[in-house]
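K.L.:
no FASTA, just this:
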């Protein structure tokens, strides 16, 4: 753990620099566009598409294909995603759900032992049982069909070429390989990520991924059907069902029947801005908007960035939002989610009235929206990726994508990692004879915390797009970024670099090694239980101010902003 923390600090202080890529960029008028992504290779792949006249959605396909190669621990075509798309010409915001689904044979008790006790988290993660039907290929195809300009097949060529040519392992990827105790459990990832002597590959080692190139060629030529039907689908099913010790229940029919969905985005006012996010099955959109609705009752603009009072108020808003999230939010196709009530301004004013500046409210109770609700918490490890694209026409993509835990299920097939997203369901299906909203059900999408966000000013113009990896801490990271941009008028780069405070209705986590360490005593005096720990966000943000685009890449990871 000490090794990991030290390397995280080094990454924060010295972000990876390839091809002289800047950590942030600014342009009066974008000739091609702007990309903020978690890896320089991925950002460049997106920019190459924009230079060809592609739309933001075209670039997003190329970025995700590349991230699945160079950042496989975080996202890829074996995982799921949520995507917001701002169509500048039509002045319309679209929301796309590519979240994984539970196979038809799955059941509410599948993460319980025979005696009824829940599995340990990693007991459930590693292997086939936690693999959900991947959603990324269908999501990309659906969104590209609606918003793409360039031919689908050409968007995969940068990643195909690099997969065959090979690329150097980055410091962060090397750290994740070295720190993971499960990745070498299965032959395919062991062969790929480890040296012949069994030691983990190091930063600078070369990775060549011919199977991934072949998979992308199949996608390029046959569309998403090439993934969900035929050879690749057969390989996925065989790998999942034959996983040693923890086989899954996925079938060819589960893959063939998967559908990405276009949903109605969630939007609410904050100050003079309109903030928009994703609806369920992610809890991110609701929780971020709830926290903003609570904090709107306080004059945060008069507080210095991350002052003691600001930190206290953000933590208290987090307690209240997570209390509601843990009780009420799940896949709305299966469970009635009281979205309108949760975002009602009168309700949020009542929740805000529970907040006192002088003392923490402690563990918050969910609001009385339903007569009975089963409250559960589920561990969400801090993996995932986020990227933002703006094209020359002003179209915007804000996309969060994930395989859930680092390296997902640790199963690898045809060059890509398979997710473990089903562990985002509650392991316990009922509490006190009340069904848990986020229990496992066949075909259901597990609750997420992914929070891609797009903000508009008081004239309806695009103002900012942001999002982050980080498990359930994503919600706090995005909330803080929005406050920094709107209330504190920081640049995108200043906003993503702020030290983090996160409260998920329990401990108040402060980012270790930052100025927030000095707040521990004062917050403790206000009744907070405080913990100093690494909070490794991966925020990527683009904002527009008076016609100038301003990008920020989180210094805690390897991301960059590119623009022309």
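P.N.:
Perfect, I can see it now. Given the structure is predicted, the values throughout are model-derived calculations rather than measurements. Numbering: from 1, shown residues only.

K.L.:
going by C-alpha atoms from here, please, whenever you check contacts or count neighbours.
P.N.:
Fine.

K.L.:
next one: whatever helix or strand residue 399 lives in to chain centre, how far?
P.N.:
Secondary structure here is read from DSSP states H and E; on that basis residue 399 sits in strand 396-402. Relative to the chain's own centre, strand 396-402 is displaced by 8 Å; criterion: C-alpha atoms, centre = their mean, to the nearest Å.

K.L.:
what does that strand rub up against?
P.N.:
Residues lying outside strand 396-402 but in contact with it, judged by C-alpha atoms under 8 Å, 6 or more residues apart in numbering, are 56-57, 60, 74-76, 79-88, 136, 383-390, 419, 450-454, 465-469.

K.L.:
next one: residue 111 from residue 338, what distance?
P.N.:
Shown here: residue 111 relative to residue 338, a distance of 27 Å by C-alpha to C-alpha, to the nearest Å.

K.L.:
equivalent analysis for residue 309, please.
P.N.:
Counting by C-alpha to C-alpha, the gap from residue 309 to residue 338 is 31 Å.

K.L.:
what's the answer for residue 555, then?
P.N.:
Using C-alpha to C-alpha, residue 555 is found at 37 Å from residue 338.

K.L.:
so what's the closest residue in space to residue 559 that isn't next to it in sequence up against?
P.N.:
Nearest residue to residue 559 in three dimensions, chain neighbours excluded: residue 38, at 3.7 Å (C-alpha to C-alpha, 6 or more residues apart in numbering). The neighbours of residue 38, taking C-alpha under 8 Å, 6+ apart as the test, are 67, 385, 386, 387, 538, 540, 553, 557, 558, 559, 560.

K.L.:
in addition, the following structure is provided for comparison:
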């Protein structure tokens, strides 16, 4: 089998252990080739945001400083996916193996209740009606989270981290092919507000062409205010009152967002979720994220199989991968939610003996007829019901390692493309509350991931850091793409560890994913050609599509840190028309 793997755009040339950063003059609005050599590495889905992070490392900043600068720059150049109008998860690991995680997930307003998405007659509101309203908007958490991270681990002044993003918004940035394609067909969402229409569309309602320079004066004001005032400029001022009013006025029921909801937002330190895979230590974000549990379970359930000997071009390898996914996601649907509101048996779910018990259900020759959730230690005596969460979509992942060997893996999101469509302060507000189950109960049983006031919706985000068997930093990795995120992340780790692939090739491995008994295979790849083979294993319902994939990583290859983004982005980041 031959994979058509293309080197990630502008992966920087990085000098391992370089004590003195060496920098060439570079515009953060360009699509740089190899322009900068630094002691460390940055991966981001947009080269201009990656350049912002590299500039922080070159100035002597920490991995945390660089990651914050990337998030802020993405708010400007990647408005469809992430930014300060949403939330995220931050995973940090030091060179000596100390891991910490911060939860910046959005929260439901205090007035929200399990009937949040119900009409007065007790029926579910049409999804799009709920989506394009204040019902879908949670209190943004990114700024609170990065402020807490900077207070603990920042080296550069807070205001300096905003400079690249402010420059991009003030001087203007060029529309790349990816943004142009994201805007196409999204006029009713991205152009929901007058500001959105004026900023991103032509007068006749067409997406602004590739290469068009876009400025965003409202976000310049927002970023300059935050740079000067810190979190007070977002959560404690008249700005917070205006934010809450904007959302509440678009909320077609009582209980909408208030200034007190915004004032009261807290980014929380969480216990990292860690596991072992072939001697490597794999750590990520716990609830309300399902990401780390799913990644650790997928890997742990596969450990008894010799994937390296089977090989990357063997259908058996990927049948096993599918089966492990199915078991992990069956647990995810029942048990994972905000652990401040429901009992999530995290330790039981990632206990090696439980994962071995689940792994024993995997048959290398045939598919499980129906993957059911297990019963880990700590599971509730009466199981939660499976909810009806709509598919997740948006998100951006970025990863950094600095000269000290500290890794940061950070996934940021506004949920779907252009979030709720509502714009405030020049940025799109998230639609994260649609990540809750729209129905609070099923078949007489409550759903763990139901809406409740102050609660954080379950997420698939899986920012992950990996240490090698000697305990040394090995990789920071993660992905965007909704429910495919844990699968993309686990696949990338398998590519690095089992198949010893270069990081860009590991990220470029084709995707196949199980959705219950249905299997999605990436269209145009070797997997599509193997449809009959997978059917012979018992995977009867196979769909070939091109799912939204956007993984990223930094990886120590034994000689240097190497940065890569998903090669599927190749060409989409160009700012010149074809």
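P.N.:
Everything's here; your move. On a predicted model such as this, the values are computed, not experimentally measured, just so you know.

K.L.:
any idea what the TM-score comes out to?
P.N.:
TM-score for the superposed chains, counting by TM-score structural alignment, normalised by the length of the first structure: 0.93, backed by 544 aligned residues with a C-alpha RMSD of 1.9 Å.

K.L.:
give the equivalent position in the second structure for residue 409 of the first structure.
P.N.:
In the superposition onto the second structure, residue 409 of the first structure corresponds to residue 420 when matched by TM-score structural alignment.

K.L.:
next, work out how far apart its match and residue 461 of the second structure are.
P.N.:
Counting by C-alpha to C-alpha, the gap between residue 420 of the second structure and residue 461 of the second structure amounts to 19 Å.

K.L.:
tell me which of these two has more neighbours.
P.N.:
Remark: of residue 420 of the second structure and residue 461, residue 461 carries more neighbours, 34 against 29, as counted by other C-alpha atoms under 10 Å.

K.L.:
could you measure that one against residue 286 of the second structure, distance?
P.N.:
Residue 461 of the second structure sits at a distance of 10 Å from residue 286 of the second structure (criterion: C-alpha to C-alpha).

K.L.:
cool, residue 420 of the second structure as well?
P.N.:
Residue 420 of the second structure sits 26 Å away from residue 286 of the second structure when distances are taken as C-alpha to C-alpha.

K.L.:
and the equivalent of residue 457 of the second structure over in the first structure, how many neighbours?
P.N.:
For residue 457 of the second structure, the aligned residue in the first structure is residue 446 (criterion: TM-score structural alignment). Neighbours of residue 446 of the first structure under the rule other C-alpha under 10 Å: 25.

K.L.:
quick one on the thing from earlier: got a list of what the match of residue 409 of the first structure touches?
P.N.:
When contacts are counted by C-alpha under 8 Å, 6+ apart, residue 420 of the second structure is found next to 131, 132, 133, 134, 136, 137, 189, 428, 429, 430, 431.

K.L.:
quick one: which of those sit in strands?
P.N.:
Counting by DSSP state E, the part of those found in strands is residue 428.

K.L.:
closest to residue 254 of the second structure among the contacts of residue 420 of the second structure?
P.N.:
Sorting the contacts of residue 420 of the second structure by distance to residue 254 of the second structure puts residue 134 at the head of the list, at 11.0 Å, by C-alpha to C-alpha.

K.L.:
can you find the partner of residue 73 of the first structure in the second structure?
P.N.:
If you follow residue 73 of the first structure across to the second structure using TM-score structural alignment, you land on residue 80.

K.L.:
between the contacts of residue 38 of the first structure, which is nearest residue 362 of the first structure?
P.N.:
The closest of the contacts of residue 38 of the first structure to residue 362 of the first structure turns out to be residue 538 (C-alpha to C-alpha; 28.4 Å).

K.L.:
so residue 538 of the second structure is in which element?
P.N.:
Counting by DSSP H and E, no helix or strand carries residue 538 of the second structure.

K.L.:
and it, what is it in contact with?
P.N.:
With contacts taken as C-alpha under 8 Å, 6+ apart, residue 538 of the second structure has the following neighbours: 366, 367, 369.

K.L.:
would you mind finding the match for it in the first structure?
P.N.:
The alignment partner of residue 538 of the second structure in the first structure, by TM-score structural alignment, is residue 527.

K.L.:
one more: residue 330 of the second structure?
P.N.:
Matched to the first structure by TM-score structural alignment, residue 330 of the second structure sits across from residue 323.

K.L.:
wait, that match touches residue 362, no?
P.N.:
No. Residue 323 of the first structure lies out of contact with residue 362 (C-alpha atoms under 8 Å); the separation is 11.2 Å.

K.L.:
mind listing the shared neighbours of those two?
P.N.:
Contacts common to residue 323 of the first structure and residue 362, judged by C-alpha under 8 Å, 6+ apart, are residue 505.

K.L.:
from the contacts of strand 396-402 of the first structure, which land in strands?
P.N.:
Using DSSP E, the subset of the contacts of strand 396-402 of the first structure located in strands is 80-87, 385-390, 453-454, 465-466.

K.L.:
need the contact partners of stretch 338-349 of the first structure.
P.N.:
Applying C-alpha under 8 Å, 6+ apart, the set of residues contacting stretch 338-349 of the first structure from outside is 268, 286, 289, 290, 293, 294, 297, 324, 328, 369.

K.L.:
quick one: the residues in the second structure that that stretch pairs up with.
P.N.:
On the second structure, the counterpart of stretch 338-349 of the first structure by TM-score structural alignment is residues 345-356.

K.L.:
residue in the first structure paired with residue 429 of the second structure?
P.N.:
Checking with TM-score structural alignment, residue 429 of the second structure has residue 418 as its match.

K.L.:
so who does the residue nearest to that match when sequence neighbours are not counted touch?
P.N.:
Here the nearest residue to residue 418 of the first structure in space, its sequence neighbours aside, is residue 78; by C-alpha to C-alpha, 6+ apart that works out to 4.6 Å. The neighbours of residue 78 of the first structure, taking C-alpha under 8 Å, 6+ apart as the test, are 134, 135, 136, 403, 416, 417, 418, 419.
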